[in-house]
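Peer 1: Mind folding the following:
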Amino acid sequence: MTPTSSAKRTKAEIAAEMLEAAIVNCDLQPGTVVAEADLMEMLGLGRTPVREALVRLSSENLVRLGRAGIVIPELNAMTMLKLLELREPIERLSIQKATQRLNSTDMDRFAQILDQLAPLPNDDRAGFMTLLRQIHGAVAEASKNEFILSTMKTTQGLSRRFWRYYATDQDQEFCTALYCAMLRGLISGDAVAPVQKSEELMTYLRDFTRRQMEALV
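Peer 2: Just a heads-up that it's a prediction; the model follows:
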């Protein structure tokens, strides 16, 4: 299934996507408190779609809603390691089920993403974040299991943001190669390589996160 066009999305869905991008790309700085009115002005949307978007992002751990305002969670390496404990088995299951259940539409979507990812410059963080979100969504949808999709959403946003904040061009080059290999394996119907690449990615992410912890000591 191809991404929904803007014309078919609700204003709340558009608001959620725009806010998620602003949070993941750290345009809304970690640890800050923002007012609902400021978000309405930033997005150019009304109170109702912005509130609906905030509720959705709250369920995905990307914001915390309180009386003081909307809190953008701080970057926390220990939280990332805990998320990886959940993310690793869920992504493995998602890939395994995708290889069993994907159809021609799924493969076409993987191919479209691969065509954009392979030539992406290693310093294009925003572009990589956009494609990474598409990859996670495409694999989860190819699993044909809505519970996998909903569970992945609770881990992916914060994980992407942490990586986005600290990653170097070399990190992006390494991850791009892994994701390209994973996509090629899915497109070709390989049941082994995509899972192996996911395991390599998880090992890398744990090491990456621990390096950030050590650097802050």
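Peer 1: alpha carbons only for contacts and neighbour counts from here, please
Peer 2: Will do.
Peer 1: Where do the helices of this protein begin and end?
Peer 2: 11-24, 36-43, 47-59, 77-101, 104-117, 125-142, 146-166, 169-188, 193-216 (DSSP state H).
Peer 1: Quick check, Ser159 in contact with Met80.
Peer 2: Yes: here Ser159 lies in contact with Met80, judged by CA atoms under 8 Å, at a distance of 6.4 Å.
Peer 1: what comes into contact with stretch 193-203?
Peer 2: The contact list for stretch 193-203 (CA atoms under 8 Å, 6 or more residues apart in numbering) reads 84, 88, 91-92, 95-96, 175, 178-179, 181-183, 185-186.
Peer 1: and which of these is nearest Arg67?
Peer 2: Leu84 (30.3 Å; CA to CA).
Peer 1: separation between the closest one and Ala138?
Peer 2: Distance of Leu84 to Ala138, given as CA to CA, to the nearest Å: 20 Å.
Peer 1: Also Asp106?
Peer 2: In terms of CA to CA, Asp106 sits 7 Å off from Ala138.
Peer 1: and Arg125, what does it touch?
Peer 2: Counted by CA under 8 Å, 6+ apart, Arg125 has contacts Arg164, Gln172.
Peer 1: ignore the last one, Thr32
Peer 2: By CA under 8 Å, 6+ apart, the neighbours of Thr32 are Val71, Ile72, Pro73, Glu74.
Peer 1: still on that earlier bit, out of the helices of the chain, which is closest to Arg67?
Peer 2: The nearest among the helices of the chain, by CA to CA, is helix 36-43 at 11.1 Å.
Peer 1: Next, the structure of the following sequence, for comparison with the previous one:
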Amino acid sequence: MSLVRASDVAYEQLRQEIIDWVLKPGTLLGEIETAERVGVSRTPIREALTRLAAEGLVSASGRTAIVAPLSRKRVVELFELREALETQAARLAARRRDAARFAALLEEFRRGPEPGQPVDPRRPYFLANELDAAIDEAADSRYLQTALEDIRGQVARVRFHAHSNTGRLERATSEHMQIVQAILDGDETFAAQATAVHLRNSLSNVLDSLPL
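Peer 2: Here you go, the predicted structure:
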């Protein structure tokens, strides 16, 4: 395994463990112990931790690194930034959209579970990721996309732990459909407003459900 590939493997594994709460906020990430667990040398681990720190998923000081803590203040600040970035992305997506892609996505959101079958809690979040990707592509703004990608790991970590509320999943799906419809209609103002409403409702749910 080359040094670069080892670093990538370590980064992807640690990032997913942080997002999935396998590594909880405040967990110490010692270089030696982490390297032994992941199965690479210390140098790739050091590089992976540097990348994770740049994403805000790890707090590092010298040779000491921990999984970044979550507090109400941090989560509120994250959502404030999301609202600024994502409402603008929605406006641009409504302006530059590929109508066929958003029409197909709307149909995906409309397809609920079969009668009598339980709701799959993973599906709404898979579709949320699909919506993020569609908006990024439609907005066609390099700098805006880079800014959004910088916080997506933190968003995914919060989203994973807060998704157990079935009622919220159903409301979030409805909110996502409003966003998609607004983009499909080319309505920049409503696309931004619907995105802001969705994010504020999501923040309220997060603050009620996360062990902060």
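Peer 1: Just the closest of the contacts of Thr32 of the first structure to Leu149 of the first structure, please.
Peer 2: Out of these, the member with the shortest distance to Leu149 of the first structure (by CA to CA) is Pro73, at 22.4 Å.
Peer 1: which of the contacts of Thr32 of the first structure count as buried?
Peer 2: Neighbour-count burial (16 or more other CA atoms under 10 Å) applied to the contacts of Thr32 of the first structure gives Val71, Ile72, Pro73.
Peer 1: Which members of these occur in strands, if any?
Peer 2: Within these, residues falling in strands by DSSP state E are Val71.
Peer 1: now the buried ones among the contacts of Thr32 of the first structure in JSON lines, with distance to Gly44 of the first structure?
Peer 2: JSON lines is the format used below for these (distance: CA to CA, whole Å):
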{"residue": "Val71", "distance to Gly44 of the first structure": "20"}
{"residue": "Ile72", "distance to Gly44 of the first structure": "20"}
{"residue": "Pro73", "distance to Gly44 of the first structure": "23"}
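Peer 1: counterpart of Val87 of the second structure in the first structure?
Peer 2: Rather than Val, residue 87 of the second structure is Thr. By TM-score structural alignment, Thr87 of the second structure lines up with Arg92 in the first structure.
Peer 1: Give me the number of neighbouring residues for its match.
Peer 2: 18 (other CA atoms under 10 Å).
Peer 1: that older thread, just the contacts of Thr32 of the first structure now: which is nearest Leu65 of the first structure?
Peer 2: Closest to Leu65 of the first structure, out of all of the contacts of Thr32 of the first structure and judged by CA to CA, is Val71, at 6.4 Å.
Peer 1: That closest one and Ser58 touch, don't they?
Peer 2: No: Val71 of the first structure lies out of contact with Ser58 (CA under 8 Å); the separation is 9.9 Å.
Peer 1: list the residues that contact both of the two?
Peer 2: Arg64, Leu65.
Peer 1: Output the helices of the first structure in JSON lines, with distance to Arg67 of the first structure appended to each entry.
Peer 2: As requested, those are exported to JSON lines (distance: least, CA to CA, whole Å):
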{"stretch": "helix 11-24", "distance to Arg67 of the first structure": "20"}
{"stretch": "helix 36-43", "distance to Arg67 of the first structure": "11"}
{"stretch": "helix 47-59", "distance to Arg67 of the first structure": "14"}
{"stretch": "helix 77-101", "distance to Arg67 of the first structure": "24"}
{"stretch": "helix 104-117", "distance to Arg67 of the first structure": "40"}
{"stretch": "helix 125-142", "distance to Arg67 of the first structure": "30"}
{"stretch": "helix 146-166", "distance to Arg67 of the first structure": "22"}
{"stretch": "helix 169-188", "distance to Arg67 of the first structure": "38"}
{"stretch": "helix 193-216", "distance to Arg67 of the first structure": "31"}
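Peer 1: quick one: which of these is nearest Leu65 of the first structure?
Peer 2: Checking the helices of the first structure against Leu65 of the first structure by CA to CA gives helix 47-59 as the closest, at 7.1 Å.
Peer 1: how big's the offset between the closest one and the second structure?
Peer 2: Overlaying the second structure shows helix 47-59 of the first structure at a mean distance of 3.9 Å from the equivalent residues (mean CA distance after the TM-score superposition for the first structure).
Peer 1: Direction-wise, compare that helix with helix 146-166 and give the angle.
Peer 2: 90 degrees (axes from the mean of the first three to the mean of the last three CA atoms, to 10 degrees).
Peer 1: And helix 47-59 of the first structure, what's buried?
Peer 2: For helix 47-59 of the first structure, by 16+ other CA under 10 Å, it's Pro49, Val50, Arg51, Glu52, Ala53, Leu54, Val55, Arg56, Leu57, Ser58.
Peer 1: tally of neighbours for Ser159 of the first structure?
Peer 2: 21.
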